[in-house]
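Chemist: need coordinates for the following:
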Amino acid sequence: MQTKTLLLALFAAATVSAGTIGARQNQNQNGKNNNNNQNGGKNNNNNQGAAAGAGAGAGANAAADFGQCNPTMDFQLGRAGRKADEGTFLPVDPLVAKGQQDALNPNIITNRICDQLTNVCDANDAAKALCKQAQATVQGLGTKDATTADAFNSALGF
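Modeler: As a prediction, the model looks like this:
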């Protein structure tokens, strides 16, 4: 059942992401500027058309509101204090990453991101559930490279 749900979430993310990436990035940028509380409920308006056109699976993804945060992670080689050929993961959003060092293990970072959706981001339940599904995707991959970060971000709709 979990595999079926994961596949539906991935399909929905792929279907919706083309139309909503720009809108979500703009929303998340506004969150960094603490403007989310003053936008008159516009967070979900950008996703309504995509949810209506993409079916029930996409509707669940479109309902995910990550609050003040951009829940994506980044993979880079040679971060400060690392060898030039050593790749590590880190949350993209400074609010999520605050106090978190980069990690060789992507599961540490996906766990941090999903935890921070509750702790500091004010994300809704749909976003938290989607993050847990994306986290399971990363665990299932077993990779530790840029494709890992891409898979996590794609599963979230980014």
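Chemist: hey, let's count contacts and neighbours off CA atoms from now on
Modeler: Fine.
Chemist: and the strands in the protein, which stretches?
Modeler: Here the chain has its strands, by DSSP state E, at 73-77, 87-91.
Chemist: please identify the buried residues of the first one?
Modeler: Neighbour-count burial for strand 73-77, with 16 or more other CA atoms under 10 Å as criterion, is recorded at 73-76.
Chemist: here is a second sequence; please produce its structure as well for comparison:
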Amino acid sequence: MSVSAASIRRQAKDGADFGKCTPTMDFKLGRPGRKATEGTFLPTDKLVAGGQQDALNPNIITNEICNQLTNVCDANEAAKTKCQQAKAKVAAAGVKDASAATIFNSALGF
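Modeler: Modelled structure (predicted):
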């Protein structure tokens, strides 16, 4: 039986405990309702995603992920701080391609 990454409680070496969530995002081309060449971002964890629609702007998704750490994930303060730092890195990079997801996920330790 396999276990999804989203079901594993993640605790980083720096004490960041993401609670019930894996706070990562992905970038994919051609999601439902989008052109095959249109890339969008979405949280990878179903609990984090909730009813979130995909977005062309990665900052919308990083903001949602960081909010969900408080709202549904039961993450600790170290995790919330780390998420805010990762969100700032994506905003500073100013990119709207797969590299935004890599920047965010890497900054969180994924």
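Chemist: let me have the buried residues of strand 73-77 of structure 1 in a markdown table, extended by distance to residue 103 of structure 1.
Modeler: Listed next are the buried residues of strand 73-77 of structure 1 as a markdown table, based on distance: CA to CA, whole Å:
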| residue | distance to residue 103 of structure 1 |
| --- | --- |
| 73 | 11 |
| 74 | 11 |
| 75 | 10 |
| 76 | 10 |
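Chemist: let me know the closest of those to residue 111 of structure 1.
Modeler: residue 73 (11.0 Å; CA to CA).
Chemist: if we can go back for a sec, columns distance to residue 8 of structure 1 on top of the strands of structure 1, output as a markdown table?
Modeler: Listed next are the strands of structure 1 as a markdown table, based on distance: least, CA to CA, whole Å:
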| stretch | distance to residue 8 of structure 1 |
| --- | --- |
| strand 73-77 | 22 |
| strand 87-91 | 25 |
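Chemist: list the contacts of the residue of structure 1 positioned farthest from its centre.
Modeler: Distance from the C-alpha centroid of structure 1 peaks at residue 83, with 27.3 Å (CA atoms, centre = their mean). The contact partners of residue 83 of structure 1, taken as CA atoms under 8 Å, 6 or more residues apart in numbering, are residue 77.
Chemist: switch to 6 Å and redo it
Modeler: By CA atoms under 6 Å, 6 or more residues apart in numbering, no residues touch residue 83 of structure 1.
Chemist: how close does it sit to residue 46 of structure 1?
Modeler: As defined by CA to CA, to the nearest Å, residue 83 of structure 1 lies at a distance of 42 Å from residue 46 of structure 1.
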